[in-house]
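Asks: Let me see the structure of the following:
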Amino acid sequence: MVKETGLLQRTRWFYALVGGALAVAFGGVVTGFILLGDSWFQLLMAAALGIIFTQVAFLAHEAAHRQIFASGPANARLARVLAAGVVGISYAWWDSKHSRHHANPNRVGRDPDIEVDTISFLDEDAAQARGLRNAITRRQGWLFFPLLTLEGLNLHWQGLRHLLSREPVKGRWVELGLIALRFALLLTPVFLLLPVGMAFAFLGVQLAVFGVYMGASFAPNHKGMPVIAPDAKLDFFSKQVRTSRNISGGWWATWLMGGLNYQVEHHLFPNMPRPHLARAREIVREYCASIDVPYTETTLWRSYGIVIAYLNRVGLAARDPFDCPAASQFRRA
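Replies: Predicted structure coming up:
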């Protein structure tokens, strides 16, 4: 009982520290924004704001997994306020999508994270790409990180589209109100205190940094790991471990990625708070070795290389099989 109390106290102190640090950082950005005035150095404040919003999104993710408070409803309320009211994305949309991902990571037809969007994650989706999407898919590995500059805008749009759809949405009007208030508080000072061109540049930088940071934190987790066929039979443990990839680095990777660096443990124990994942990693690694289940862990930079190579390989399916200089000459003849 004493040990459990100690773990709970450590969890509370950890999230209090994270929340306090983000509040101080946000206060620093507001102060810097006011002091800098009409200056292009404001773009530094915009970049800092993109980083802060991403870190808040990590907290919303943890609250949605019931990691912060003992009460489920309290976690859900916090997740909704952080996601919609601070970050500006729909908690209802994200929660539905993310829950399906956790149940069936990398399973064809069931994991929404590998469904085709601008990027194709499956050969069959790449082969069906047409027009502009075909041109992007053919080079999607190299274009992946540049495209992430638009991911922030995409996350806002997807959430709003879900909230404005005709399907039932829990907390629809609460979230729409929070998102409207959030954008009013953000856009009003930006457009009142900065010239129009600088204001749009501020928003562009903030959204780009937010999108790249979010995408660069989530992409290493599963992209390039085994894809499960729709009819494959796998037990829970094997399914979660084989499709997940950890990022090495210890404490700095945990802070940088909001605990997503321990993706294997997070998928096995989705309610486990961030400060306890490192210890769980030791136990899981040892157990995987004892039952001969592959446990994947690599560096952050190596994971990006794997993701780019995987996306480029999938993108080959979008290419014309006769797209080579010799074939072009024969076609012209």
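Asks: CA only for contacts and neighbour counts going forward, please
Replies: Will do.
Asks: From the chain's centroid, how far away is stretch 32-48?
Replies: Relative to its chain's centre, stretch 32-48 lies at 26 Å (CA atoms, centre = their mean, to the nearest Å).
Asks: what sits up against that stretch?
Replies: With contact meaning CA atoms under 8 Å, 6 or more residues apart in numbering, stretch 32-48 is reached by 29, 193-195, 198, 201-203, 205-206, 209-210.
Asks: top of those by neighbour count?
Replies: Ranked by neighbour count (other CA atoms under 10 Å), these have residue 210 at the top, with 30 neighbours.
Asks: For residue 8, see how far away that residue is.
Replies: As judged by CA to CA, to the nearest Å, residue 210 and residue 8 stand 31 Å apart.
Asks: what would the contacts of stretch 32-48 look like in CSV with distance to residue 134?
Replies: Listed next are the contacts of stretch 32-48 as CSV, based on distance: CA to CA, whole Å:
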residue, distance to residue 134
29, 41
193, 42
194, 39
195, 38
198, 34
201, 30
202, 32
203, 29
205, 27
206, 29
209, 26
210, 26
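Asks: Would you mark the buried spots in the longest helix along the chain?
Replies: Using DSSP state H to define each element, the chain has its longest helix at helix 2-36. Judged by neighbour count (16 or more other CA atoms under 10 Å), helix 2-36 contains these buried residues: 8, 11, 14-15, 22, 25-26, 29, 33.
Asks: compare with the first, here's sequence two:
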Amino acid sequence: MGTARVRASAERGSDFARLSRRIAREGLLDRRPGYYAVRIGLVAGLFAGTWALFAVVGDSWWQIPVAVLLAVAFGQLTLLAHDLAHGQIFRSRRTSRLAGLLVGNLSVGLSYGWWMDKHTRHHANPNHEDHDPDVAPDILLWSEKQAEASRGIPRFIGRWQAFLFFPMLTLEGLNLKVASFRGLSRKSLKSRKVEGLLLSAHVLAYLGALFLVLPPGKALLFLAVHQACYGVYLGCTFAPNHKGMPVLTAEDELDFLRRQVLTSRNVRGGHLVTTALGGLNYQIEHHLFPSMPTVNLRKARPIVREYCASLGVDYVECGLFASWGQALRHLHEVGRPLRAVRT
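Replies: Predicted structure coming up:
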């Protein structure tokens, strides 16, 4: 897919304000403490229960499925940290941050402050090749412009990145931990010492538990399976949202509503899909109203979809597997020029 070239006139600047007023009248921006109390309890129970199961199973090859289950628990905790970062759960920023540090840094080894800064920049300019860190040309290439300018490893991988995407996701869990520790060097990061201590405590407790219960070989295998499944789970959760949608550049002039809607994709599915993706299958609604409690996104969907139709704004929805297919086709198309030449 080529770079999007869609523009909106200045007269449309109030479109989001009208939608926002309607959403507010429906009470969909109101907090849902009961929902989050239940969700936090279930996720905490899954996390603690999986570690308890790990201790009970002990030195056994049955620890492999336990590693997979722990990856699911880590994924659900990460999705909970996402909601905390958006202020969906608590009114107080301080409370949200403290909870985020416990869930992110201590529980899963992800720097809450570093990730929150990165994710905030993504929400401000989704799929913008100059401003969205999620489509920065790190290893994977997301636009033809990035492919043309690529050198070294990204250029080599870019040729066949669609085929390498899922295998590379197995490293995403470890990559996030490395990036979290690297993020501690940023002076703009608040409470760097606290974040560093909590990240270090996580690593020590995690490795200590593995090597205390399991012999070295099984401990390393458990670590590899757990982190690989965790990375794939996160990738399969976040990739359907924007990958394969229009990539914006400085030439694209869009108001807030169109910038969010045209670069996002909803994923159809029932309660299982919603639970697995942490509600991010309603990505369009989430990007329009980041602080809206996850449980309310489903109710906002028909309102937003109808409103977009009245404006003539494309509202994209598809199934989970179809969304992955669109993302992979986009990656393959971006790498096409690289496959046509030898460097």
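Asks: What does the TM-score come to for these two?
Replies: The TM-score (TM-score structural alignment, normalised by the length of the first structure) is 0.91; 319 aligned residues with a CA RMSD of 2.0 Å.
Asks: rewinding a little: just the buried residues of helix 2-36 of the first structure now: which is nearest residue 253 of the first structure?
Replies: Nearest to residue 253 of the first structure among these is residue 14, at 15.8 Å by CA to CA.
Asks: My guess is that closest one contacts residue 275. True?
Replies: Yes - under the contact definition of CA atoms under 8 Å, residue 14 of the first structure touches residue 275, with a separation of 7.2 Å.
Asks: those strands in the second structure, which residues are they?
Replies: Per DSSP state E, the second structure carries strands over the ranges 266-267, 317-318.
Asks: Next, the mean deviation of the first one compared to the first structure.
Replies: In this case it means strand 266-267 of the second structure. Mean deviation of strand 266-267 of the second structure relative to the first structure after superposition (mean CA distance after the TM-score superposition for the first structure): 0.4 Å.
Asks: In terms of secondary structure, what does that strand contact?
Replies: For strand 266-267 of the second structure, the packing partners by 3 or more CA pairs under 8 Å, 6 or more residues apart in numbering; DSSP states H and E come out as helix 216-242, helix 283-288, strand 317-318.
Asks: In the first structure, what stretch matches the first one?
Replies: When helix 216-242 of the second structure is aligned against the first structure using TM-score structural alignment, it corresponds to residues 196-222.
Asks: same thing with the shortest one?
Replies: Alignment note (TM-score structural alignment): strand 317-318 of the second structure is matched to residues 297-298 of the first structure.
Asks: What is the mean deviation of the matching stretch from its aligned residues in the second structure?
Replies: So stretch 297-298 of the first structure averages 0.5 Å relative to the second structure (mean CA distance after the TM-score superposition for the first structure).
Asks: Give me the residues contacting that stretch.
Replies: Counting by CA under 8 Å, 6+ apart, 245-248 sit against stretch 297-298 of the first structure.
Asks: From those, pick the one nearest residue 146 of the first structure.
Replies: The closest of the contacts of stretch 297-298 of the first structure, once distances to residue 146 of the first structure are taken by CA to CA, is residue 247, at 22.0 Å.
Asks: Could I get the contacting residues of whatever residue of the second structure lines up with the closest one?
Replies: Correspondence of residue 247 of the first structure to the second structure, assessed by TM-score structural alignment: residue 267. By CA under 8 Å, 6+ apart, residue 267 of the second structure lies in contact with 240-241, 281-283, 317-320, 323.
Asks: could these be laid out in TSV, adding neighbour count and distance to residue 66 of the second structure?
Replies: Formatted as TSV, the contacts of residue 267 of the second structure follow (neighbours: other CA atoms under 10 Å; distance: CA to CA, whole Å):
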residue	neighbour count	distance to residue 66 of the second structure
240	28	27
241	24	28
281	28	26
282	25	30
283	25	30
317	19	34
318	16	32
319	15	29
320	18	25
323	24	29
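Asks: In JSON lines, list the residues you listed along with distance to residue 101 of the second structure.
Replies: Putting the contacts of residue 267 of the second structure into JSON lines (distance: CA to CA, whole Å) gives the following:
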{"residue": "240", "distance to residue 101 of the second structure": "27"}
{"residue": "241", "distance to residue 101 of the second structure": "25"}
{"residue": "281", "distance to residue 101 of the second structure": "25"}
{"residue": "282", "distance to residue 101 of the second structure": "26"}
{"residue": "283", "distance to residue 101 of the second structure": "24"}
{"residue": "317", "distance to residue 101 of the second structure": "34"}
{"residue": "318", "distance to residue 101 of the second structure": "34"}
{"residue": "319", "distance to residue 101 of the second structure": "34"}
{"residue": "320", "distance to residue 101 of the second structure": "31"}
{"residue": "323", "distance to residue 101 of the second structure": "32"}
